[in-house]
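mind looking at a prediction? Sequence and model below.
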Amino acid sequence: MPFTESYSQDEQRLLLQLARYAVVRGIAGLEPERPAGYLIPAELERPRACFVTLKIDGQLRGCIGNLEANGALADAVLRNSYLAAFRDQRFEPVSESERQQLEYEISVLTPMQPLPVSCEADLLATLRPGIDGLLFEAEGRLATFLPSVWEQLTQPEQFVRQLRLKAGLPADYWSDAVQCWIYQTIRIEEVSGDPD
C-alpha cells in the first residue's frame, strides 16, 4: 500500500480534533475512544504509525508514539494523544488547568527503512539533518528521535550521541551489533491551543 505524502486540511483538522478529544476524555477520567458521529475518511483508516507531541509555550509536555503501523491512523492518534497526556513517565498527567494551553503536533511516520552502516562515520555521513528520523538499536536497547529533534540537535554527531544516551548506552557506543533504521514524517501541528 503506497504511503500518503500529505493529508488534506480537513484530514489534518480532524486528526487534531481527535487528539484534543482524547485528552479531554482523559482529564474526565475516561479512556480514549472514537467520538460518536464522526465520519473518518478512508485515508485516516489506513494503518499508520505516529507520534503525538504535546507542548505548552513551546516546551515539551509529553510525547508518545508507535513505530509500527498496527492499526488505523485515527485510532493511533487517539491512543497516542491519551498516552502522551497521561502516561509519559517524564511528566505528571495533564490537568484541566493546562488543557487550553496545550499545543498538539502529530508526526505520521513513513515506513522504516533499514540503514546498513558498518561504523559511526557511515551513519553520520548518511543521515540527512532535518529530514530523517532515526531508530537506533543495540544490546536489546532502542531509542528513536523524530526528524523534528534536528531543530534542537542540529549536528549529526550531537543527534546520534544524544540518541544513544536516550537508549541507555554510552554516548560514544558502537559495536557490530548496532542496527539502524531511518524514516521521515508528515508533520501536522497546531499551536493555538484548544479552540473548542
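Received it, and whenever you're ready, just let me know what you need.

every contact and neighbour count from this point should use C-alpha atoms.
Noted.

next, the contact list for the most centrally placed residue in the chain, please.
Residue closest to the mean C-alpha point of the chain, counted by C-alpha atoms, centre = their mean, is Phe51 at 2.3 Å. Contacts for Phe51 (C-alpha atoms under 8 Å, 6 or more residues apart in numbering) come out as 63-66, 77, 80, 106-109.

how about 7 Å then?
By C-alpha atoms under 7 Å, 6 or more residues apart in numbering, the contact set of Phe51 is 63-66, 80, 106-108.

what about those, which are in helices?
Those of the contacts of Phe51 mapping onto helices are Asn80, per DSSP state H.

presented hereafter is structure B, for comparison with structure A:
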Amino acid sequence: MSRKEHETAASRGKALIHIARGAIAQALGEAYPSVPQDEWLSEWGATFVTLTQAGELRGCIGSLQAHRPLAEDVHQNALAAAFRDPRFAPLCRHELGMTECEVSLLSAAERMKFSGEHDALSQLRPGVDGVIFEYGPYRSTFLPQVWEQLPHPRHFMAHLKRKAGLHDGFWAEEVQLSRYTVNKWREADFPKANH
C-alpha cells in the first residue's frame, strides 16, 4: 500500500469510527458533530461494529453482505452493537466514556472448496480470514480479530460451531464455509477522535 493509499484508508477509518461513536452518543442524548457526507460513504458496504471496555467485548453486530450505503450500515450496526446485542445489557450513558469503538469493513465473502473438515482447516489463514459457517439453519461468523484469542484453526472452528448452536465435534458433508478479509480501525488508532 502506497503512502497515499494508507492516508486515504486512515482518513476513511477515522470517518467510520466517528459515525459509529456519533450514532451511539446521540442515541444516549449526547451532542456529537456529524461527519461530512463524502461520496464514498454512499457506496454500499458491509461492516461490523465492535465495542470493548478495558479490552473486553461489550457488543458486536454487523453485516456479512453489503445491502445499504456504508454510512448507514455503520450507523445502524453501531446502534445494534450498543443496544441490541443479546449477549449484553443495553449500553448506558455513563459507560460511553469507557467504551471503545472498532469498525471492520468486510471484503466480499468467497465460498471455500474442501473435501472435509481437515482439508478446510488446512486452508484457513490465521489472523487473515474471517469465516462464515453454515449448516442448514445454523449460521455463525468470526471476524479475523478472533484469531487473537483462538490462534489454532481447530479451536477457532470448534468455537465457530458452538456459536452456531452446534457441538464442537460436529461435521457434515453439507457444511458450507466462506471466508472474507477486513480492513479495521479502532478509536485508539485516532487519539483525537475520542471525545
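Looks like it arrived, so ask away. All figures in this text were calculated on a predicted structure; none of them were measured in a lab.

how alike are these chains, TM-score-wise?
Comparison of the two superposed chains (TM-score structural alignment, normalised by the length of structure 2) gives a TM-score of 0.90, and 188 aligned residues with a C-alpha RMSD of 2.2 Å.

the residue nearest to the centre of structure 1 belongs to a strand, doesn't it?
Yes - with DSSP: H, G, I helix; E, B strand; the rest coil as the criterion, Phe51 of structure 1 is part of a strand.

what residue in structure 2 is paired with it?
Here Phe51 of structure 1 is matched to Phe48 in structure 2, going by TM-score structural alignment.

residue in structure 2 matching Glu105 of structure 1?
Match for Glu105 of structure 1 (TM-score structural alignment): Glu102.

and its match, how far from Val175 of structure 2?
Here Glu102 of structure 2 is placed at a distance of 30 Å from Val175 of structure 2 (C-alpha to C-alpha, to the nearest Å).

these two: which has the busier surroundings?
Between Glu102 of structure 2 and Val175, counting by other C-alpha atoms under 10 Å, Glu102 is the more crowded of the two (22 against 15).

list the contacts of the more buried one.
Counting by C-alpha under 7 Å, 6+ apart, Glu102 of structure 2 has contacts 17, 49-51, 184-187.

now, these that are in strands?
49-51, 184-186 (DSSP state E).

okay, those residues in CSV with distance to Arg87 of structure 2 next?
Below are these laid out as CSV (distance: C-alpha to C-alpha, whole Å):
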residue, distance to Arg87 of structure 2
Val49, 15
Thr50, 13
Leu51, 12
Lys184, 22
Trp185, 23
Arg186, 22
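
out of these, who's nearest Gly130 of structure 2?
Lys184 (12.0 Å; C-alpha to C-alpha).

so which of the contacts of Phe51 of structure 1 are in strands?
63-65, 106-108.

let's verify Trp40 of structure 2: helix, strand, or coil?
helix.
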